[in-house]
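In: Quick one: sequence plus predicted model below, questions after.
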Amino acid sequence: MRRMAVFCFPALAGILAVPIAVANHDIDQRPGPPPHSCRMGMDMQQGEHRMSGMQMGGMRMAGMPILGEFRALPAEIDSESNPITPAKVELGRLLYFERRLSASGQLSCNSCHDLASYGVDHQPTSLGHKNQRGTRNSPTVYNAAGHFAQFWDGRAATIEDQAKGPILNPVEMAMPSEKAAVAAIRAVPEYVARFEAAFPGETDPVTFDNIANAIGAFERKLVTPSRWDRFLEGDGNALTAEERAGFQWFMHSGCASCHSGTFVGGNSYQRLGEAVPYPERSDLGRFQVTRQASDRMVFKVPSLRNVEMTAPYFHNGKVATLEEAVTRMARYQLGVELLPDEKRVIVAWLKTLTGELPAEYISEPKALPGD
């Protein structure tokens, strides 16, 4: 039998209309429907072992699929509206770890987005002010500056906008107002001097917007290059045969319809349960922002960079392992039941997205003296 791989990847549709031999099966690749109505067609007999006899030495590899819109990470993710400067980055690092930006004086950005733990807290949902639990899993801050929107529901356009939210959220850091947050920072004399250096020419640089701008500038430096980037830059030895097979199967299964680009995701919204209704439907996703019926169960597609290190998974943090996450995505988004070997090689490739943490930024700096 032949497996029909249906792509929902407009940029690749024209150039992928050729068969590629993978794991001793010929796969016809044809243009598919638009991304928001992605479907995967299967023409396989139930129980056929699609990856049968898969030996890395004997696998027929007819070259890698066209890489298309996949790109290596930049050294930093700059912004015209908030240019990166050394003074701004160092100030942002201090503010990222600053507990005085919380009502209790006990929480910081790093509490939920731990830089030493790949930017997450490994909790289904995070503990916040007075031990309240949030309703959604805390996504990693690494590489997030390049995403097209922030939060699971996309309610913030940039990381600078995003940085303001947790500070004022009564369940998270719970500062009562922007004015209170600014007052807490202004009470520290060295902060005032650092804001003046980071935002030269401003009459009164210690503002809530500039708190967010400094944190954003710091986060724009938080990129994690990986073996996948080395491969994209031309190092053919960066990936093993098994990992290359995993990328092929990732493409052939239709995963790239949502997870593509520099960040392997983070660049679109998709409905959870596109092919098969998702069983947990209490969180309506982007509908809570737009109130548009078409946005029910729609979420921002997360980046898969560092996915190996950022469990648990999904918007509610209810999926504990990467293997289960792959199984669920194939089932509910693509209508595919992956066989064990297919899942194994996909997971092997996903692990090549695990990057190097920026050592100069992950340790907590000494807090500035003040009230």
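Out: That came in fine, so what should we check first? Residues are numbered from 1 along each chain as shown.
In: From here on, just use CA atoms for contacts and neighbour counts.
Out: Fine.
In: Tell me which residues are up against the helix or strand harbouring K164.
Out: Using DSSP states H and E, K164 sits in helix 159-168. Helix 159-168 is contacted by residues 101-102, 109, 144-145, 150-151, 156, 172-178, 181, 208, 212-213, 215-216, 219 when judged by CA atoms under 8 Å, 6 or more residues apart in numbering.
In: what's the spacing between stretch 153-169 and its chain's center?
Out: Relative to the chain's own centre, stretch 153-169 is displaced by 15 Å; criterion: CA atoms, centre = their mean, to the nearest Å.
In: ditto for stretch 201-213
Out: For stretch 201-213, the distance from its own C-alpha centre to the chain's C-alpha centre is 28 Å (CA atoms, centre = their mean).
In: for stretch 220-239, same thing?
Out: 16 Å.
In: what's the span of that stretch from first residue to last?
Out: Terminal residues of stretch 220-239 lie 27 Å apart, using CA to CA, to the nearest Å.
In: Can you name the residues that contact G246?
Out: Taking CA under 8 Å, 6+ apart, one finds E342, R344, V345, I346, V347, A348, W349, L350 in contact with G246.
In: For V301, give me its contacts.
Out: So V301 contacts W152, C258, H259, G265, G266, N267, S268, Y269, Q270 (CA under 8 Å, 6+ apart).
In: Which one of those residues sits in the busiest neighbourhood?
Out: The most crowded member of the contacts of V301, judged by other CA atoms under 10 Å, is G266 (26 neighbours).
In: for comparison:
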Amino acid sequence: MSLSPNAALPPRIPADDGLDPKQRRHAIRRALVALAIVILLGMLAFSAYALTFPERMPATIGLLVEDITGANPAPVHLERPPVAPLSALALLGKQIFFDASLSASGKQSCASCHSPNHSYGPPNGLSVQLGGPHMDQDGYRPPPSLAYLYRQAPFSIGPDANDADAAVNLNAEAAAAQGVPRAQKTAGAAPAAPAIVPQGGLFWDGRADTLQKQASGPMLNPVEMANKDTADVVDKLAHAKYRDMFEMLFGKQIFDTPNLLIDEAMSAVSRYQIEDPSFHAFTSKYDYWLEGRARMTQAEIHGMRLFNDPDKANCAGCHLSRVSPDGLPPVFTDTQYEALGVPRNRTLAQNKDPAFFDMGVCGPFRSDIATQTQFCGMFLTPTLRNSAERGVYFHNGVYHTLKQVMDFYNLRNTHPDAIYPRDANGKLQPYDDLPARYRANIDVADAPFDRKFGDPNAMSDQDIDDIIAFMKTLSDGYKVSAN
């Protein structure tokens, strides 16, 4: 074996160093061990860099991430929300959250559709939940999870959050955004241009700016809790078993001011969601792996690399996976809106009408920016935390497994016949859940949607299995080993 002149060698031990041969061999051995330690430390540091910035790593070098131990070589400290006893207002909110008597049927509470046993998402795999006065009405959309909303900003359009004290003209913001190219989303890299798209807000279309407003929406929704009007809600609150808590917190006169009563009730629900740790537990395997307290399998590590790979799954382009500079754990969403072109769910009641289209930000359930048609078909990007615990996905509940979701991303452009139906004449109907005039809004720039018909798929079946394995590490409730 020959070595180049520049090859790393142990320090040369002079022959006239006064050492006998045995001592000289020991000295050489120690030098070799020291060199091996230096090389190992360098590899660990490089692996940490590759984990943090996988998009900067060539594919062959990126394999260093798949450390045989499954441990995070660069643990971090996560800044979780503080844990404290619930305030009196939050305790009142908890009672309201679980009170089915507040619905017209007497059988539906907030927790019915946002089950604490299912990460505050739907408790089953139905495309939409049943509600209404007799619990026989189909909902319009599957309930999003209420978990991890404590950092959600109000709805806005443009690169910067709006001043909370300033009057917001969304149509003016949207008009200013017209003609500005949408920033391409690449995992691990900040966009080269401002994100001139809607962001923030609650519900699939962002029509509620606060948890308080979100909590009040189902109360009067005819296919949810289905109260006839605010007087109906006030009467139910006045006869609730926790009436005395209202009087203790706000005085007996609160029941003489109906609008204030409802405002305070919904404020209490929002405080419960903010204060109770179960809404933002950060107890997933991934959280503990970030902290160096858990080890991933090789499949999970490979899935994480693909999740963060800008040329493969590119999931992290929208579902941000990095810890913030100040140590906040990732919530796996950029809280922006995307038009993905998911296929129409023909089982939904409203979709029996072929002329009906749910177009998200521009209607039908919000109307304030309906004229801003550049946003038609856009829906809020949800958190992927606890997504493996859901039984329904996307705004229309068309898919029921993560495998179906990943196949959609993988095949939508390369094999659209596997995603979309054909009409009576056998013609393929791509993007069939959005009117043709708005289909230019659908994302065809971000990987894996940047591929064309007949191109190789971005991911293999094994890749998809590994990505799903990684996504399962985002479920809360992981038990850390004592070892």
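Out: Done, it's in. These numbers come from a predicted model, not from an experiment.
In: just to revisit the earlier point, just the contacts of helix 159-168 of the first structure: which are in helices?
Out: C109, E178, A181, F208, A212, N213, I215, G216, E219 (DSSP state H).
In: all helices of the stretch 1-150 of the second structure, in order?
Out: For the stretch 1-150 of the second structure, the helices defined by DSSP state H, counting those that start in this stretch occupy 21-52, 59-62, 88-97, 110-113.
In: For the longest one, what is the distance to the chain centroid?
Out: Going back to what we said before, that points to helix 21-52 of the second structure. Mean C-alpha position of helix 21-52 of the second structure versus that of the full chain (CA atoms, centre = their mean) differs by 41 Å.
In: and the gap between the residue most central in space within the first structure and F7 of the first structure?
Out: The geometric centre of the first structure, computed from its C-alpha atoms, lies nearest to S303 (CA atoms, centre = their mean), at 2.7 Å. Per CA to CA, S303 of the first structure is found 19 Å from F7 of the first structure.
In: Of the helices of the stretch 1-150 of the second structure, which is nearest E247 of the second structure?
Out: Closest approach to E247 of the second structure among the helices of the stretch 1-150 of the second structure is made by helix 88-97 (11.2 Å; CA to CA).
In: between that closest one and helix 211-220, how many degrees?
Out: 30 degrees (axes from the mean of the first three to the mean of the last three CA atoms, to 10 degrees).
In: Show me what helix 88-97 of the second structure is packed against.
Out: helix 243-250, helix 258-275 (3 or more CA pairs under 8 Å, 6 or more residues apart in numbering; DSSP states H and E).
In: hey, which of those is tucked in deepest?
Out: Stretch with highest mean neighbour count among these: helix 258-275 (a mean of 21; mean count of other CA atoms under 10 Å).
In: Contacts for that one next, please.
Out: Contact with helix 258-275 of the second structure is made by 83-84, 86-87, 89-94, 96-97, 146, 150, 211-213, 215-216, 230-231, 233-234, 254-255, 279, as judged by CA under 8 Å, 6+ apart.
In: Which among those residues count as buried?
Out: 86, 89-94, 96-97, 146, 150, 211-213, 215-216, 233-234, 254-255, 279 (16 or more other CA atoms under 10 Å).
In: how about the strands in the stretch 151-300 of the first structure?
Out: 269-271, 298-300 (DSSP state E, counting those that start in this stretch).
In: Return the distance of the first one from the chain's centre.
Out: Chain-centre distance of strand 269-271 of the first structure: 14 Å, with CA atoms, centre = their mean.
In: how big is the offset of it relative to the second structure?
Out: Compared with the second structure after fitting, strand 269-271 of the first structure deviates on average by 1.3 Å (mean CA distance after the TM-score superposition for the first structure).
In: for the residue nearest to the centre of the first structure, helix, strand, or coil?
Out: coil (DSSP: H, G, I helix; E, B strand; the rest coil).
In: CSV for the strands of the stretch 151-300 of the first structure, including distance to A62 of the first structure?
Out: Output for the strands of the stretch 151-300 of the first structure, formatted as CSV (distance: least, CA to CA, whole Å):
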stretch, distance to A62 of the first structure
strand 269-271, 32
strand 298-300, 34
